[in-house]
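Student: Attaching a predicted model along with its sequence, questions to come.
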Amino acid sequence: MSTPAISVVMGVFNEAAVLAPTLDSILAQTERDFELIVVNDGSTDPRVGEILAEYARRDARLRVLTQANAGLTRALIAGCAAARGTYIARMDAGDVMTPDRLARQKAVLAAHPEVVLVTCWTEFCGPAWEPLFVERGTQSSATAGDWIAQATTTAAEGYLVNGPSSHPSVMFRTAAYRAAGGYRWQFYYGQDGDLWVRLADHGAFAGIAAVLCRSRIFPDGISMRQGKKQRRLHDCLFGTIQARRSGASEEPYLQAAAQIRPQPSGSQTTTSRRKAAGWYFIGETLRRNGDPRAVTYLREACCRQPWQVKHWLRLWQSVRLANRPLPAGERHG
């Protein structure tokens, strides 16, 4: 079996409804020299296994690994351990990449041996692929083009400068990933940020000034549900950074991170409040973009939290957009 240039790694758990578009976008890449490793993280929905089996039957580049449910981090650890490519590219179920993403990121790494990770712009979209905003990364200065820089962390807060636009936007060198210690199981959430700061010790980061990755945000998505946990994880991550700088042990901070795990969803009221915040965020972002589809999301936010005056105000403002055409250059998923 020949060694591929790239290993695309992703984990999936009960995401059957959004899995096929992701697989299609990967397997349709203009760059053909890659393997796709999908770790089925103990999905209870049998359709996930069926979809993966069908795609693997049709395309030998797809390798399916199966594990008991242990979360995304453990799935990525398993997938990256199995990776045979010179480079590892990340992807998440539900997201899509443009046909030239792998080719363009591979070209940057091949041309610049000092670079260990390359990112691109990420377009974040609503559930029906409504454009919300484009994340360009955390460059230290505004730039209109591609860039190469040393990623650093701020001394006061530990925030990454010159970092990726999103987790599924990156491709990195497999050798650098393993030298840095890879993903760490203690970070059930925020595993990407922990890896980036350690990869930065092994070389420069690069960015392609183009949207090569499109990622969807759902009202009950992880960024909505786990915000408080992610803030606690930032404190743990900052602690590991300071420990490495001073030559102290990271263990206390890793132990603290290991305690941050999923909790029961809580009361129905709490769950409804969280989902309402997600519906409002998507609707308000669309409203600010002048997109009349904001009405759908803001109406749902009002139904879930009818006492929120702000929700009703934004809904009234968005109704005024309802008869307007879609924004120029609109794309549909």
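Tutor: Perfect, I can see it now.
Student: rest of the way, CA atoms for contacts and neighbours
Tutor: Fine.
Student: Could you list every helix and strand in contact with the one helix or strand L195 maps to?
Tutor: Taking DSSP states H and E as the criterion, L195 maps to helix 191-199. Under the contact criterion of 3 or more C-alpha pairs under 8 Å, 6 or more residues apart in numbering; DSSP states H and E, helix 191-199 touches helix 174-180, helix 227-246.
Student: take a look at this one as well, against the first:
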Amino acid sequence: MYVDIVSRMMAQEGNDVAVFVRDNHTSEERVSDHLRHIRFKAEEGEEYARLGYWAALAYQYYKVVCRQIEQEGAPDLIEVQEYNAIGYYVLQYKYLGDTRLQQTKIVVHMHTPTFELSRVNRTPEYRFPEYWIGQMEQYCIKAADGLVTQSEFLKSKLSPYADCPIQVIPLPYQFSYAENLTYQCGDYLLYAGRIEWRKGIVQLIAQMDRLWQEGCTTKLVALGGDTYFAPRACMLREMVKKKYAHRVEQGLLSFVDSVPPKELNRMMVQARAVVIPSIYENYPYTSIIAMSLGMPMLVSKQGGQAEQVLENGVNGFIFDWDDPDDCVNKIRALLALNKDELRQMGARAKERIQSVCSMEENAKMRTAFYNSVLEDAEPHTAYPFLNPQPKTPLPDSIDRGVPGMLSIVISYYNLGRTIEETVQNLLQIEYDNYEIILVNDGSTDPESIQKLAQLRAKYPALQIIDIPNGGLANVRNVGAAHARGEFLAFMDADDLVDPSYYTRCIHVLNRYENVSFVYSWLQYFEGADGVWTTFDTTLPYMLLANMLAAFAVVRKADFVAFGQNRIEMEYGMEDYDGWLGLVENGRTGVCIPEPLCLYRIRKDSMARGMNPACRMFLYSVLQSGHGQMYEQYASEVYNLLMSNGSSAVWGSPTQIHFPTGAYDVYDILEQLRNAHAQIDSLQQQIAAQQASRWYRMQVRYAHFVNNNALGRLIRFKLAAPIHWLKNLLRR
């Protein structure tokens, strides 16, 4: 409703507006002279094989928007929601320097992010992919050129995540949408919204039950679709109906599925009052609609609905959930009013909401806000990292290297078969100012030793340093000591890079002083063909799972001061240990979300030879070397491990992850029960929809498949026999 109303409103003001919508087909519809709907077919693109649904959708949004920019030029402004982080890659690529986005300001509209919903709804907030979607949402908030939200309540909750001021603009409403209905002052209270913990319906029923026990006969009607309640592994409405079955039988409590808007309006005016009891809310359209119909309101203080009503006892009643008796007392006060008093209250509510949500005034406020964002010409000088550590000053004695020069250090041990391919690859890179240093770690293979002699003769500019065998950590430290460049990069003697890789990394390093190293996704080849997708270095996730390979381009001074590999990590993970050293000292890393580095998978590689006992030992060495950070984030580390199992077997945090271990079988069964329950819920919702809304439910169903327990096991569309899936779940 927000997108529809605001897009039409701004188009009527003479602005050219395009709305991008995921759909089951690709099309462009001209709605009016200044408004277009651009639809694209969701789930198309290789990103869906690499990322979980929401992250992949964000990547697809980025590609679709940039394709449109290539065709018709850049827009002045893009507005995107923070919810589920669909603007993540548009924002990140702007920071990475994508020329198509440099002239465009990006506003993030804060509705209610997943990381808040999970917490309030008692959902496992540290479980993947919900946890990482929340991290991506926080990045969107931090990276925005401008922030707008609907209520002072939500502003107060989300301000800690923002780096720029948050503008509060109430939602607009086209009051002609309301039918010419008359308030009838009925005999029931109406709750209209999802049966969701956050919405306060469970808590409201408990308060009504107190009154019913006293002999009150006022009925409560709860209208809306059901939601899954994780702590009880069931649908919330079914749980509540079971608990209050006797009240349902007495006719004091009833539940109604979602209805079309016109029917909702009729049910509202037939009620005594409309109740918005949320324990965490933004600025609900339900209360706007109810107030526009002249309805008396009973609303909680915990959300924008209180700002809509504003004056307790005048435009409605406002209660505070922090006072255990306030809700009951306000219900009593509401029920004590006679019909004339209720009508007068409803009339004041209508006048109030018309003044607050006026389309004319809202258009002025939004235009002024958008213009203020557009007029801010200051470029971003810092990259928007989440949870960076304080920056430790560099020692005065550190050599910062030759400005602009890149030193590429190749680790070499008995890899004569592949080294020349690697050297030839490096000779093709786009960056001009660089040197290649090959550190031979005491190779013993005759063929590999002979290959070095050939390389010396064939490539005079190639620096080859021979050292006694001391392990990979020592090799990298020796290479760094011999490097002359401002920038330092590592690679093994069997790996490759895209010709543009180093240029793009150094571009980011030159752009932001607070970036210490840059890396990319990893393309496996030879022994595997997958892509390792990862993100910017982020704590506390980085403490449990490495977020980059050794290919990163790092400021030499930072590496020498804080990132040198410890010899204790002789069995592997030495690069991970070094990156943690950098992060620990406030040196953070940026990921280019494209597979620009090619990592060869060999049967005899160090990583493949690492057994579980070896990993346990190395993790303990990691923790002991960075104990202060692990102690700082101990509670979050605990929650991540308890929610997702050992990090040794984590995949992408954007995808469903099945923990390992016997005790985790119960977690898997719980997720399967969740899936089964949600299928039932979605079937009910689909049946309740009008034909024009059929596809919207199809999309929700497909999203469920991609983001829940069975999504990685069973890929199907709505046409698949649902009874077959249910039978599988039962088995």
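Tutor: Received, thanks. All values derive from a computational prediction rather than experimental measurement.
Student: Against the centre of the second structure, work out the most remote residue.
Tutor: Farthest-out residue of the second structure from its mean C-alpha position, per C-alpha atoms, centre = their mean: A457, at 52.2 Å.
Student: about what we covered before: next secondary structure after the helix holding L195 of the first structure?
Tutor: Heading C-terminal from helix 191-199 of the first structure (DSSP H and E), you reach strand 204-216.
Student: For the helices and strands packed on helix 191-199 of the first structure, give me TSV that also has distance to T122 of the first structure and mean neighbour count.
Tutor: Converted to TSV, these look like this (distance: least, C-alpha to C-alpha, whole Å; neighbours: other C-alpha atoms under 10 Å):
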stretch	distance to T122 of the first structure	mean neighbour count
helix 174-180	22	18
helix 227-246	20	17
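Student: A70 of the first structure: neighbouring residues, count only.
Tutor: By other C-alpha atoms under 10 Å, the residues close to A70 of the first structure number 13.
Student: go on, the one 10 residues further on?
Tutor: Residue crowding around C80 of the first structure was assessed by other C-alpha under 10 Å; the count is 25.
Student: do A16 of the first structure as well
Tutor: Neighbour number of A16 of the first structure under other C-alpha under 10 Å is 19.
Student: quick revisit: let me know which of the helices and strands packed on helix 191-199 of the first structure is the nearest to A151 of the first structure.
Tutor: With C-alpha to C-alpha as the criterion, A151 of the first structure lies closest to helix 227-246 of those, at 13.4 Å.
Student: how far off helix 227-246 does the next helix or strand after that closest one point, in degrees?
Tutor: Downstream of helix 227-246 of the first structure, the first helix or strand assigned by DSSP H and E is helix 251-258. Put simply, helix 251-258 of the first structure runs at 160 degrees to helix 227-246, going by axes from the mean of the first three to the mean of the last three C-alpha atoms, to 10 degrees.
Student: If you count contacts, what does helix 251-258 of the first structure end up packed against?
Tutor: Partner elements for helix 251-258 of the first structure (3+ C-alpha pairs under 8 Å, 6+ apart): helix 227-246.
Student: which SSE is the residue farthest from the centre of the second structure in?
Tutor: In the assignment (DSSP H and E), A457 of the second structure maps to helix 446-458.
Student: For that helix, what is the distance to the chain centroid?
Tutor: With C-alpha atoms, centre = their mean, to the nearest Å as the basis, helix 446-458 of the second structure stands 49 Å off its chain's centre.
Student: got the buried residues for it?
Tutor: Along helix 446-458 of the second structure, these residues count as buried under the neighbour rule (16 or more other C-alpha atoms under 10 Å): S448, I449, K451, L452, L455.
Student: of the residues you listed, closest to I106 of the second structure?
Tutor: L455 (50.3 Å).
Student: What lines up with that closest one in the first structure?
Tutor: When the first structure is aligned by TM-score structural alignment, L455 of the second structure is paired with Y55.
Student: What distance do you get for the closest residue to that match other than its chain neighbours to V115 of the first structure?
Tutor: Counting by C-alpha to C-alpha, 6 or more residues apart in numbering, Y55 of the first structure lies nearest to L62, which is 7.3 Å off, once chain neighbours are set aside. Remark: distance between L62 of the first structure and V115 of the first structure (C-alpha to C-alpha, to the nearest Å) = 27 Å.
Student: do the same with A206 of the first structure
Tutor: A206 of the first structure is 7 Å from V115 of the first structure, by C-alpha to C-alpha.
Student: Can you show me the strands along the stretch 1-150 of the second structure?
Tutor: Taking DSSP state E, counting those that start in this stretch to define them, one finds strands in the stretch 1-150 of the second structure at 17-23, 27-32, 35-41, 77-81, 105-110, 146-149.
Student: Adding mean neighbour count and distance to S605 of the second structure, write those strands out as TSV.
Tutor: Compiled in TSV, those are given as follows (neighbours: other C-alpha atoms under 10 Å; distance: least, C-alpha to C-alpha, whole Å):
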stretch	mean neighbour count	distance to S605 of the second structure
strand 17-23	18	43
strand 27-32	12	49
strand 35-41	18	41
strand 77-81	19	44
strand 105-110	24	44
strand 146-149	25	48
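Student: and those as TSV, adding distance to S156 of the second structure?
Tutor: Output for these, formatted as TSV (distance: least, C-alpha to C-alpha, whole Å):
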stretch	distance to S156 of the second structure
strand 17-23	29
strand 27-32	37
strand 35-41	33
strand 77-81	18
strand 105-110	12
strand 146-149	10
